[in-house]
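# quick check, what structure comes out for this input:
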Amino acid sequence: MTSARLGFNARISFPTGGAAQALRDGIELFRVAEQLGYDTGWVYQRHFDNYLASPLVFHAAVAQHTDRIGLGTAIIGVRYEDPILLAEAAATADLLSSGRLQLGLGTGQGGFDSVFGQEPNDGREQSQTRLAAFLRAVRGEQVGVVGDLAGMVATGTELTVRPTSPGLGDRVWYGAGSVASAERVGRQGLRLLLSTILSGQIDDYGAELARAIKTYHSVHPATSPAQVAVARSVLPATSPELRRRYAAYDEERRTQGPAASRPQGALAPTAGPPARFTMSPVHHGDPSEVLDQLLADPSVALADDLIAFLPPAFGLRENLRLLEDIATTVAPHLGWVPSAPA
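Predicted structure coming up:
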């Protein structure tokens, strides 16, 4: 960690019927994480499932209960987002949080084209088209002109998104799961979010991510900030009970892949890790063992931000214990210093 920034990624998952409590617990998670000195907290978007669907609305609420912690999205899938509406919502959330939004975007989950009123398409290509339109909008560039002769605004009037939030355009991240996609993000001048799932069968996960980071930096222009975040399952066991719990989660993730640690009532994906993907390792054991594993990972050393991925089915009490243990037993030995109150 070159600048020793520490974050966490919470799924904000809920059992069927428990969404309201899960959202309140999510706000409490951010509030306590800020007290522990975490630099950022990230949330994930997932449609039609027992997970958070509207990260920007959630962060607008979190902003009213916190003062300093960065509010990240990892990720919002742009394939189903209207670029202008997304820019409006992002700017509003950023202004409400006094410029704390870290906006992570990506292609996102597929399979819902018809539900969103779209013809089946190449999600990656469509995402890139919508990303370009979003970047123009969020940076305050012209997005169109008035063409309705019957309107109250003069025909030909230039249109820009309002409100805009100064600096938000430089805090846009994009998710990548391969060296090639990391290179594309670098050429676009965006910040890089490296996924916990890589494309293809990878023998050395950390080495592959290190390649992606080096490639990203080699092509990133000097006109915008270059920043890299890596996400890891970091589970330091500070009791025998936690050691057993974390080992069981590791086994579940190894055997079930994306289906692991899902809340009651959630949609069940195909069991087992797909052969075309490689899941990130779970770093668990005594704090010293976890630290050694992270120190041996070349991508962690190259990253600006380490994001601790919280198991989706963990409840508030489990997650708070995990955040505290990471902040006190592992992160300081990686060079991290807790952020001071605002």
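
# only C-alpha atoms from now on, for both contacts and neighbour counts.
Will do.

# can you pull out the residues in contact with stretch 200-218?
Applying CA atoms under 8 Å, 6 or more residues apart in numbering, the contact partners of stretch 200-218 are 178-180, 182-187, 192, 194, 226, 228, 275-278, 280-281, 297-300, 302-303.

# if we use 6 Å, what do you get?
V179, A182, E183, G186, R276, F277, T278, D297, P298, S299 (CA atoms under 6 Å, 6 or more residues apart in numbering).

# only the buried residues of that stretch, if you could.
Of the residues in stretch 200-218, those buried by neighbour count under the rule 16 or more other CA atoms under 10 Å are Y205, G206, E208, L209, A210, R211, A212, I213, T215, Y216, H217.

# mind putting these in TSV, secondary structure included?
Converted to TSV, the buried residues of stretch 200-218 look like this (DSSP: H, G, I helix; E, B strand; the rest coil):
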residue	secondary structure
Y205	helix
G206	helix
E208	helix
L209	helix
A210	helix
R211	helix
A212	helix
I213	helix
T215	helix
Y216	helix
H217	helix
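
# show me what contacts the most centrally placed residue in the chain?
To find the centre residue of the chain, average its C-alpha atoms and take the closest one (CA atoms, centre = their mean): that gives A74, at 1.6 Å. For A74, the contacting residues are W42, V43, Y44, G104, taking CA under 6 Å, 6+ apart as the criterion.

# can you pull the contacts of the third one?
Same thing as Y44. With CA under 6 Å, 6+ apart as the criterion, the residues that contact Y44 are R11, T73, A74, I75.

# so which of those is surrounded by the most neighbours?
Neighbours here mean other CA atoms under 10 Å. Within the contacts of Y44, the largest count is held by A74, at 27 neighbours.

# figure out the helix or strand that that residue lives in.
strand 70-77 (DSSP states H and E).

# for the helix or strand following that strand, buried residues please.
The element immediately downstream of strand 70-77 (helix or strand, assigned by DSSP H and E) is helix 83-96. If you call a residue buried by 16+ other CA under 10 Å, then helix 83-96 has these buried ones: 83-84, 86-96.

# let's have those in TSV, adding distance to R139.
Compiled in TSV, those are given as follows (distance: CA to CA, whole Å):
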residue	distance to R139
P83	12
I84	11
L86	12
A87	9
E88	11
A89	13
A90	11
A91	10
T92	13
A93	15
D94	13
L95	14
L96	17
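
# which of these sits closest to L23?
The nearest member of the buried residues of helix 83-96 to L23, counting by CA to CA, is A93 at 16.7 Å.

# contact partners for that closest one?
For A93, the residues meeting the contact criterion (CA under 6 Å, 6+ apart) are A60.

# repeat that for 10 Å
Under the criterion of CA atoms under 10 Å, 6 or more residues apart in numbering, the neighbours of A93 are 55-63, 71, 87, 99-101, 165.

# what about those, which are in strands?
Mapping those onto strands (DSSP state E) picks out L71, L101.

# one more, please, to line up against the first structure:
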Amino acid sequence: MSAEQHLQRLGFLTIGLFDPQDPAAGHESTLEIIELGERLGFDSAWLRHRHLQFGISSPIAVMAAASQRTTRIELGTAVTPMGWENPLRLAEDFATVDILSNGRINPGLSVGTPMDYDTIQHVLYPNTAELEDFSKARVDLFNRLIAGEPVRELSGKRGVVEEFSNRIEPHSPGLRERLWYGAGSMDSAMWAGEHGMNLLTSSVIFPQEDDTPDFAEVQAQQIQAFRAATAKHTPSAPARVSQGLVVIPTDSATTAQKAKYQAYVDERTPRTEKPQGPRNMLFAKDLIGTSEEIAEQLHAHAGYQQVTEVAFALPFSFDHEDYVQILTDIAHRLGPLLGWHPSV
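Okay, the predicted model is just below:
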């Protein structure tokens, strides 16, 4: 890709924040934001998955609701942590909502031990906590189930009315090609390509020991490795890549909004200045300013230069009217500057 590459797909990502004293209002706000996204011409809306927090814990349920209030916009998760899930049951849920949405679902997945596992394992896996496999094998099984591979030999009619299948039902053709893996390391990016998944890359990555501590360069290298792995191992796979940076255009923002947005960015900026933690995690800088300023920064970003679709992340702690302003500016100003045209 080049800096002149036109953006083909524009999406956004939200955590679906809510007040624990009034969770219905927060979930309704998320649904209204997705409806707004469709009206503005966005190609996709993505939901974060948050357990035991004040964000969406069941994106699939929210996507099912959103699918009945929209007709075109694609709906995805970025990401569903598989450590919390049973692959067979999750495959049934995703396939069901994909059918309800007429094929608009994009499951994004990740692996790893659930956060603070020692505090919840007695409830999540009361009898198997020490035996659970949180490796990529969990995603591989999910992928095969979505593809329609047999679960068992048993199938056919039993008795007068009951009929059984040997695969998960409903089966949703095309869903397997819309599975994404949330990768932040070189190994994970290559694994996604080797297994025919699309790649979600975000504002957090894990460099290799000899990598430069330059977020954009490392991200670009991971994307290139993903595409090479896809071409070698699963050449028929779609091999889509979506980038998810935090982008805050201020074109139509009020003075108060601009001050709030800048304070948010200032608080988060120090963590972007050097690698963090034992794995030398790199955070991308939040992009704030006019659409012209943000477009200039994106065109100079080595990671962005490798993609033709994005899912810009909405800041976690803003208000509904802030998201309306940000999404409107992205759709009306920033998107066109990146060569994007709204879907209708």
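
# between the contacts of Y44 of the first structure, which is closest to E28 of the first structure?
Distances from the contacts of Y44 of the first structure to E28 of the first structure were compared by CA to CA; the smallest belongs to R11, at 13.8 Å.

# how much space between the closest one and R31 of the first structure?
Distance of R11 of the first structure to R31 of the first structure, given as CA to CA, to the nearest Å: 16 Å.

# any idea how far T230 of the second structure lies from R48 of the second structure?
Distance from T230 of the second structure to R48 of the second structure, by CA to CA: 26 Å.

# residue in the second structure paired with I76 of the first structure?
Under the alignment defined by TM-score structural alignment, I76 of the first structure corresponds to T80 in the second structure.

# likewise for E183 of the first structure?
For E183 of the first structure, the aligned residue in the second structure is M190 (criterion: TM-score structural alignment).

# over to L52 of the first structure?
When the two structures are superposed using TM-score structural alignment, L52 of the first structure falls opposite I56 in the second structure.

# check P312 of the first structure too.
Aligned against the second structure by TM-score structural alignment, P312 of the first structure finds its counterpart in F316.

# neighbours of the spatially closest residue to P20 of the second structure that is not a sequence neighbour, how many?
Using CA to CA, 6 or more residues apart in numbering and skipping residues adjacent in sequence, the residue nearest P20 of the second structure is F54, 6.5 Å away. For F54 of the second structure, the number of neighbouring residues by other CA under 10 Å comes to 15.

# E32 of the second structure too?
Here the count is done by other CA under 10 Å, and E32 of the second structure has 16 residues near it.

# which residues in the first structure does the one helix or strand it maps to match up with?
Taking DSSP H and E as the definition, one finds E32 of the second structure inside helix 23-40. For helix 23-40 of the second structure, the aligned range in the first structure is residues 19-36, judged by TM-score structural alignment.

# list the buried residues of that stretch.
19, 22-23, 25-31, 33-34, 36.

# can you put those in CSV and add distance to L6 of the first structure?
Supplementary listing: the buried residues of stretch 19-36 of the first structure in CSV, determined by distance: CA to CA, whole Å:
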residue, distance to L6 of the first structure
A19, 27
A22, 23
L23, 22
D25, 21
G26, 18
I27, 18
E28, 18
L29, 15
F30, 13
R31, 15
A33, 10
E34, 11
L36, 11
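
# do I have it right that F42 of the second structure meets R9?
Yes - in this structure, F42 of the second structure is within contact of R9 by CA atoms under 10 Å, at 7.7 Å.

# now the common contact residues for those two.
Any residue near both F42 of the second structure and R9 by CA under 10 Å, 6+ apart counts here, and that gives A311, G335, W340, H341, P342, S343.

# ok, the fourth one - how many residues close by?
If I follow you right, that is H341 of the second structure. 19.

# just to revisit the earlier point, secondary structure of the match of E183 of the first structure: a strand, I assume?
No - under three-state DSSP, M190 of the second structure sits outside any strand and is assigned helix.

# before we move on, the earlier item: mind checking the SS state of the residue nearest to the match of I76 of the first structure when sequence neighbours are not counted?
Closest residue in space to T80 of the second structure, ignoring its immediate chain neighbours: L109 at 4.7 Å, by CA to CA, 6+ apart. At L109 of the second structure the chain is in strand, as set by three-state DSSP.

# the aligned partner of L109 of the second structure in the first structure: neighbour count?
By TM-score structural alignment, L109 of the second structure lines up with L105 in the first structure. Neighbours of L105 of the first structure under the rule other CA under 10 Å: 24.

# ok, now which ones touch L105 of the first structure?
Contact analysis of L105 of the first structure by CA under 10 Å, 6+ apart lists 45, 72-79, 127, 131, 172-176, 192-193.

# got it, and E162 of the second structure?
Under the contact definition (CA under 10 Å, 6+ apart), the residues listed for E162 of the second structure are G156.

# relative to A95 of the second structure, how far out is it?
In terms of CA to CA, E162 of the second structure sits 21 Å off from A95 of the second structure.

# again, but for R268 of the second structure
When distance is defined by CA to CA, R268 of the second structure is 37 Å away from A95 of the second structure.

# ok, T234 of the second structure next?
Using CA to CA, which is the criterion applied here, T234 of the second structure is 23 Å from A95 of the second structure.

# over to L314 of the second structure?
27 Å.

# one more: L199 of the second structure?
Taken as CA to CA, the spacing of L199 of the second structure relative to A95 of the second structure amounts to 20 Å.

# and for H49 of the second structure?
For H49 of the second structure, the distance to A95 of the second structure under the criterion CA to CA works out to 18 Å.

# okay, F42 and R9 of the second structure: which has more neighbours?
Neighbour count, other CA under 10 Å: between F42 of the second structure and R9, F42 has more, with 28 against 20.

# can you classify H122 of the second structure by secondary structure?
Here H122 of the second structure is recorded as helix under three-state DSSP.

# try T328 of the second structure
What three-state DSSP gives for T328 of the second structure is helix.

# neighbours of it, how many?
T328 of the second structure - counted by other CA under 10 Å - has 20 other residues nearby.

# what residues are up against it?
The contact partners of T328 of the second structure, taken as CA under 10 Å, 6+ apart, are L36, G37, R39, L40, P249, D251, S252, D322, L334, G335.

# now swap in A222 of the first structure and tell me
For A222 of the first structure, the contacting residues are G189, taking CA under 10 Å, 6+ apart as the criterion.

# can you classify it by secondary structure?
For A222 of the first structure, the secondary-structure state derived from three-state DSSP is coil.

# quick check: the residue nearest to the centre of the first structure vs G104 of the first structure, distance?
Here A74 of the first structure is placed at a distance of 5 Å from G104 of the first structure (CA to CA).
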